[in-house]
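Asks: Next input, structure requested:
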Amino acid sequence: METQTASEDKPQTAASSRIPDRVTATDAALTLIRTLKDIHGPVMFHQSGGCCDGSAPMCFALGDFKTGAQDVLLGEIEGSPFYIGKAQYEYWRHTQLIIDVVDGRGGMFSLEGPEGKRFLTRSRVFSDDEWAALKDSEQTDQTA
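Replies: Model prediction:
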């Protein structure tokens, strides 16, 4: 997601000065994503809902995972789309997801497994100002 700023003719407020990304990644995660893209080409992510691999970010070659009407595009990390199921999005909508990487075995279907790493989702609650900016941007998107 690109950072959006208020236009020059519009007064800048704390809420409109910066729209926070709903998903970000640590430097270690960005490095691993670049490695995976070098090996597999373009990739995408889906925050799994808990079945076989628990609630973890899963990395797939772009097009290998089919998204549907119940998936929400949360943003992009390292140019790769990041989706989450609608029910999970509703539960986590007040938080920023921070994708990290740790040593260990990844999900059995996720591309990072053979690298001896696994992606991990951390989160933080948006501040009041960040939440207001997100709500304002959603209202603007709906009226545009």
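Asks: hey, let's count contacts and neighbours off CA atoms from now on
Replies: Fine.
Asks: ranges for the helices of this protein?
Replies: 14-17, 27-40, 86-92, 128-143 (DSSP state H).
Asks: Same list, the ones you listed, but as TSV with distance to Q47 please.
Replies: Below are these laid out as TSV (distance: least, CA to CA, whole Å):
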stretch	distance to Q47
helix 14-17	28
helix 27-40	15
helix 86-92	9
helix 128-143	20
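Asks: now those helices as TSV including distance to M58 and mean neighbour count?
Replies: Formatted as TSV, the helices of the chain follow (distance: least, CA to CA, whole Å; neighbours: other CA atoms under 10 Å):
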stretch	distance to M58	mean neighbour count
helix 14-17	32	17
helix 27-40	12	16
helix 86-92	14	14
helix 128-143	25	14
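Asks: One more, so I can put them side by side:
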Amino acid sequence: MTDVEKVIATPAAVALIEKLRARHGALLFHQSGGCCDGSSPMCYPRDDFIVGDRDVLLGTIGDAPFYMSPSQYEYWKHTQLIIDVVPGRGGMFSLENGEGVRFLTRSRLFTDGEVEALVAAGRF
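Replies: Predicted coordinates:
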């Protein structure tokens, strides 16, 4: 088992990413864990967000890289993040704001085998 993904997206999330990409160009996601909207995945135009030197790249969803702050990663590193879409208002600065839906992070714990595969691949 070497193909363990740290972040995946539901079909609804991928569809929204494609819609936002058509409107805004290349995208990226960042989840910081800070105040306000920080606990939600935020979607930005790729050229409008500066990724921190210590931010962790978890993977890509819908061809958009997904980063997380180091402190958030320490909390979530034992889980696979599943980015979904639910009705509601997006984060103030996130591109889905005004679409009537927002991105939501769901998660599941990695199995022992998945953790071992991530460790062996140097990705944990």
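Asks: Got a TM-score for the two of them?
Replies: Remark: TM-score between the superposed chains equals 0.95 [TM-score structural alignment, normalised by the length of the second structure]; 123 aligned residues with a CA RMSD of 1.2 Å.
Asks: just checking, Y83 of the first structure touches H46?
Replies: Yes: assessed by CA atoms under 8 Å, Y83 of the first structure is found in contact with H46 at 4.6 Å.
Asks: K66 of the first structure corresponds to which position in the second structure?
Replies: Counting by TM-score structural alignment, K66 of the first structure lines up with I50 in the second structure.
Asks: no, scratch that, I was asking about L120 of the first structure
Replies: Checking TM-score structural alignment: L120 of the first structure goes with L104.
Asks: thought that match was touching L81?
Replies: No: applying CA under 8 Å, one finds L104 of the second structure not in contact with L81, separated by 9.8 Å.
Asks: right, and the helices of the first structure - which one's nearest E76 of the first structure?
Replies: helix 27-40 (11.3 Å; CA to CA).
Asks: In the second structure, what range does the closest one match?
Replies: Counting by TM-score structural alignment, helix 27-40 of the first structure sits on residues 11-24 of the second structure.
Asks: contacts for that stretch?
Replies: Residues outside stretch 11-24 of the second structure that contact it (CA atoms under 8 Å, 6 or more residues apart in numbering) are L27, P45, I61, G62, I83, D84, V85, L95, E96, F103.
Asks: Which of those sits closest to G122 of the second structure?
Replies: I61 (20.5 Å).
Asks: Enumerate every residue touching the most centrally placed residue in the second structure.
Replies: Nearest residue to the geometric centre of the second structure (CA atoms, centre = their mean): F66, 4.3 Å. Applying CA under 8 Å, 6+ apart to F66 of the second structure gives the contacts V7, L28, F29, H30, Q31, L57, L58, G59, T60.
Asks: what do you get for Y67 of the second structure?
Replies: L28, F29, H30, Q31, V51, D55, V56, L57, L58, G59 are the contacts of Y67 of the second structure under CA under 8 Å, 6+ apart.
Asks: If we use 10 Å, what do you get?
Replies: Y67 of the second structure makes contacts with 7, 28-32, 41-42, 51-52, 54-60, 73, as judged by CA atoms under 10 Å, 6 or more residues apart in numbering.
Asks: Same check on C59 of the first structure?
Replies: In this structure, C59 of the first structure makes contact with 33, 36, 43-48, 65, 80, 82, 106-107, 109-113, 118-119, judged by CA under 10 Å, 6+ apart.
Asks: before we move on, the earlier item: so how far is A15 of the second structure from the match of K66 of the first structure?
Replies: I50 of the second structure sits 25 Å away from A15 of the second structure when distances are taken as CA to CA, to the nearest Å.
Asks: Is T24 of the first structure in contact with Q96, as I believe?
Replies: Yes: under the criterion of CA atoms under 10 Å, T24 of the first structure makes contact with Q96 at 7.5 Å.
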